[in-house]
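# heads up, no residue letters with this:
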C-alpha cells in the first residue's frame, strides 16, 4: 500500500475514463429557472413542466405534433429575388441569410405543409422566429400566397402559426409590400368559403400583426404571447405613462375582444381539430373509436344436426299419458 497505488493510479484512470456530457441535455426555463431534461421538454412540446411557460418551438417540430402521425408534405414556395436592394449594415444581407440557414437548418422563415389533423385534410403554414426573428420578407409573402392557393385548389382550410418581429428591414419597401399581398391571399380563401384560422405565438408584432395575423376567421393565441404592432416599451416612451400589467399579452387581448381563445400548446391540436370540423360542417371527431368488424359468416361452420331415427327405442319414445274420463252421473 503506497501513494502510487492509492492515489496516482485511480487519479490517472479517472482522467482517461472521464466521459464528456453533452451540453444540450438540459434546458433552463427563462420564466422560473427550472432545469428541464431535453426529452421531457420535447415530449411536452417545449412547455415548462414546472410553471407552464411556452418556449419557442420550430415549425417542423410543431407540425410533427400537429399532423396525424407526424406525417406531412411540404408545399413548394417560389423563390424571390435574392438581395434585391444590395443591403448592408454590419454584414451583407446574403451573409446574414447563410448564417440563419446554418443555425436553423431551414431555408427561410416560413414552412408550408399539407396533411391531416384528426382525419381532416388541411394546409398549414408556420413562421420560425429563430430565423432572423421570423421577419416578413418576400419569401414569407410568397409562402402565404402559395399556402392560400394550395388550400383553394384542394378546397382545404388554412391554419397559420405566426411568430415574427415585423417586416424584414433588409428588403425595405419590398418587405412592406407583403402586407397587401398577404391580405389579398387571405381574401382568396374567404371568397372560396374556406376557413382561415390563425394561431398567434410569442411574439407576433409589427407588420405581421397589421396584416395576415389578425385576419383569421378564428383568432387563437398561446398563453402569455406578446401580440402588438408597436411594443410596450415604445408606447411607454411615447406617452410617458406606465402601462397596465400584462398589456398586449394574449390574456389581456382576450379580455378586450381581440382574440377568440387562449389555448395551451399541449391542447392546441384537439382545439384545432374541433374548430376546423365545426367550420367545415363535419361531425365532431371521435377519439380512439374504430368501426366494429362484421362477423365472418362464411367461415363459421353450420351446426351439425343428428339424423332422425326411423324406429326409436322404447326408452326414446315419449310416453303419452291419458287422463281417465270422468264418469258421467246420470
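Perfect, thanks for sending it. Computed from a prediction, not measured in an experiment: that's the story for all the values here.
# drop to CA atoms for contacts and neighbour counts, all remaining ones
Fine.
# what's the strand or helix carrying residue 152 packed up against?
For residue 152, the element it lies in under DSSP states H and E is helix 138-154. Helix 138-154 makes packing contacts with strand 110-117, strand 120-127, strand 158-164, helix 178-191 when contacts are defined by 3 or more Cα pairs under 8 Å, 6 or more residues apart in numbering; DSSP states H and E.
# Residue 79: how many residues sit nearby?
Using other Cα atoms under 10 Å, residue 79 is surrounded by 10 other residues.
# Would you confirm that it contacts residue 139?
Yes - between residue 79 and residue 139 there is a contact under Cα atoms under 8 Å: 6.6 Å.
# Could I get the full set of helices for this protein?
Counting by DSSP state H, the chain has helices at residues 3, 9-16, 38-43, 59-66, 93-104, 138-154, 172-176, 178-191, 206-209, 232-239, 250-255, 268-279.
# Would you reformat the ones you listed as a markdown table and include mean neighbour count and distance to residue 84?
Below are the helices of the chain laid out as a markdown table (neighbours: other Cα atoms under 10 Å; distance: least, Cα to Cα, whole Å):
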| stretch | mean neighbour count | distance to residue 84 |
| --- | --- | --- |
| helix 3 | 8 | 72 |
| helix 9-16 | 10 | 55 |
| helix 38-43 | 14 | 38 |
| helix 59-66 | 18 | 27 |
| helix 93-104 | 15 | 10 |
| helix 138-154 | 22 | 10 |
| helix 172-176 | 17 | 9 |
| helix 178-191 | 18 | 15 |
| helix 206-209 | 23 | 20 |
| helix 232-239 | 12 | 30 |
| helix 250-255 | 19 | 36 |
| helix 268-279 | 17 | 38 |
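# Use this one as the comparison:
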C-alpha cells in the first residue's frame, strides 16, 4: 500500500452527496441551466429568453382551469385494429408511452371554470407519442365537445401534435371529419370554440380542428403548419421567409388572431369567453 493510499484512507473524508437528476432544466433555446422549481413556477417558460417549454396535459389543465375542475373520463377504443408493426409492434409502443405518462392516450379534457366562466378544456399532450391523432384522441375530442354542448358552455382546445397516428392508418384520418362535425355542432348551438395553438401543431390536426376555431390563439414562437418547411421548399422550389410557420409570422399574415404569453393566457381566455358567450348560453 502506498503512502498516498494510507493518508487518504486515514482522513475523515465526507461522503459524496447525491444530487437529484431533476434539480436542473436546460433551456432548449438559450441553453441556460435553470433551477427546475423556478422553471415550473414560471409556468415552464424560460426566465432568461422567454422560451415556452412543452408541458403535459395535467399541467396545462391546472394552469388554465380554476382549482377543483372535473377531469373527464378517457374513452375506451379498440387498440391496434390493424395489427400494425414497424420496427416495433404498435401495442409495444403504446405500453412504452403509457409507462412514462399518467394517461392512456394523448388527449385529456376537463370541465370547470376559468376565472368563474364555465368551460370544457381539452389538451393534446405532445409527450404521448408526439400527440399523434388516433381513434382515442378523436373520441376524446368529441366527448369534450359533447360535454360542452350538454353544459351549454365554451369548448377550448390546446393543440400539440405531429399529425395523424400512422399505426392506425385510415382510421386515424377519419378522426378529422369526425372532429369537424363536432365543431359545426358547437357553432350551430351558438357556443364558442376556441383553439390555443402550442408548439408544435402540425399535420392532420392543423388540417382539421386546429384551424376551425372561432378564435385562434397561439403561444409565442410555436411551430404551426401542415407539411414541414423542407417539404414545402422542395415542392414550390423557392426559399421560404424567415420565421415561416411560427406564431408571429402567422399572426402577421392573418392565420392567427393573437399571440399570447402563457402568463396571460388564462385571463385572455376568460375575456374571450365573456365576449363570445351569449347570455342565453350561460
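That came in fine, so what should we check first? As the structure is a computational prediction, the values presented were derived from the model and not from experiment.
# about what we covered before: so the helix holding residue 152 of structure 1 aligns onto which residues of structure 2?
Aligned using TM-score structural alignment, helix 138-154 of structure 1 spans residues 135-151 in structure 2.
# what's next to that stretch, contact-wise?
72, 74-77, 105-110, 119-122, 154-155, 168, 171-172, 175-176, 178-179, 182-183, 186, 189, 191 (Cα atoms under 8 Å, 6 or more residues apart in numbering).
# Make CSV out of the helices of structure 1 and add distance to residue 261 of structure 1.
Shown next, in CSV, are the helices of structure 1 (distance: least, Cα to Cα, whole Å):
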stretch, distance to residue 261 of structure 1
helix 3, 70
helix 9-16, 56
helix 38-43, 24
helix 59-66, 18
helix 93-104, 30
helix 138-154, 23
helix 172-176, 29
helix 178-191, 20
helix 206-209, 17
helix 232-239, 22
helix 250-255, 7
helix 268-279, 10
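# right, so of those, which gets closest to residue 162 of structure 1?
Of all those, helix 206-209 sits nearest to residue 162 of structure 1, with 7.8 Å by Cα to Cα.
# so that closest one aligns onto which residues of structure 2?
Against structure 2, the aligned range for helix 206-209 of structure 1 is residues 203-206 (TM-score structural alignment).
# Mean distance of the matching stretch to its aligned residues in structure 1, please.
With mean Cα distance after the TM-score superposition for structure 1, stretch 203-206 of structure 2 departs from structure 1 by a mean of 0.4 Å once superposed.
# for that stretch, the distance to its chain's centre please.
Mean-position distance between stretch 203-206 of structure 2 and its chain equals 13 Å (Cα atoms, centre = their mean, to the nearest Å).
# Mind listing residues that contact that stretch?
Contact with stretch 203-206 of structure 2 is made by 133, 159, 161-164, 173, 176, 224-227, as judged by Cα under 8 Å, 6+ apart.
# And the buried ones among those residues, selectable in ChimeraX?
Selection of buried members from the contacts of stretch 203-206 of structure 2 for ChimeraX, criterion 16 or more other Cα atoms under 10 Å:
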select :133,159,161,162,163,164,173,176,224,225,226
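# Make a markdown table out of the contacts of stretch 203-206 of structure 2 and add distance to residue 15 of structure 2.
Shown next, in a markdown table, are the contacts of stretch 203-206 of structure 2 (distance: Cα to Cα, whole Å):
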| residue | distance to residue 15 of structure 2 |
| --- | --- |
| 133 | 50 |
| 159 | 48 |
| 161 | 46 |
| 162 | 46 |
| 163 | 50 |
| 164 | 51 |
| 173 | 57 |
| 176 | 58 |
| 224 | 50 |
| 225 | 53 |
| 226 | 54 |
| 227 | 54 |
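# What is the nearest of the contacts of stretch 203-206 of structure 2 to residue 88 of structure 2?
residue 164 (17.9 Å).
# Just to check, the closest one is in contact with residue 133?
Yes - between residue 164 of structure 2 and residue 133 there is a contact under Cα under 8 Å: 4.5 Å.
# Now the common contact residues for the two.
172, 204-205.
# what sits up against stretch 268-282 of structure 2?
Applying Cα under 8 Å, 6+ apart, the external contacts of stretch 268-282 of structure 2 come out as 114-115, 117, 152-154, 190-192, 260.
# now with 10 Å?
64-65, 113-119, 149, 151-156, 189-194, 196, 214-215, 217, 258, 260-262, 265 (Cα atoms under 10 Å, 6 or more residues apart in numbering).
# If burial is judged by neighbour count, which of those residues pass?
Buried residues within those, defined by neighbour count using 16+ other Cα under 10 Å: 64-65, 113-114, 117-119, 149, 152-156, 190-194, 196, 215, 217, 258, 260-262, 265.
# Look up how far residue 36 of structure 2 lies from the counterpart of residue 188 of structure 1 in structure 2.
In structure 2, residue 188 of structure 1 lines up with residue 185, judged by TM-score structural alignment. With distances taken as Cα to Cα, to the nearest Å, residue 185 of structure 2 is found 42 Å from residue 36 of structure 2.
# Likewise for residue 234 of structure 2?
40 Å.
# Same check on residue 83 of structure 2?
Counting by Cα to Cα - residue 83 of structure 2 and residue 36 of structure 2 are separated by 41 Å.
# One more: residue 110 of structure 2?
26 Å.
# go on, residue 226 of structure 2?
33 Å.
# Same question for residue 100 of structure 2.
19 Å.
# Mind putting the shared contacts of residue 164 and residue 133 of structure 2 into TSV with distance to residue 49 of structure 2?
Below are these laid out as TSV (distance: Cα to Cα, whole Å):
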residue	distance to residue 49 of structure 2
172	37
204	31
205	29
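# which stretches of the stretch 201-330 of structure 1 form strands?
According to DSSP state E, counting those that start in this stretch, the stretch 201-330 of structure 1 carries its strands in the segments 218-221, 261-262.
# a markdown table for those strands, including distance to residue 4 of structure 1?
Shown next, in a markdown table, are these (distance: least, Cα to Cα, whole Å):
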| stretch | distance to residue 4 of structure 1 |
| --- | --- |
| strand 218-221 | 65 |
| strand 261-262 | 66 |
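# Quick one: closest of those strands to residue 11 of structure 1.
strand 218-221 (55.3 Å).
# That closest one corresponds to what range in structure 2?
Under TM-score structural alignment, the match for strand 218-221 of structure 1 is residues 215-218.
# how big is the offset of the matching stretch relative to structure 1?
Stretch 215-218 of structure 2 sits 0.3 Å off on average (mean Cα distance after the TM-score superposition for structure 1).
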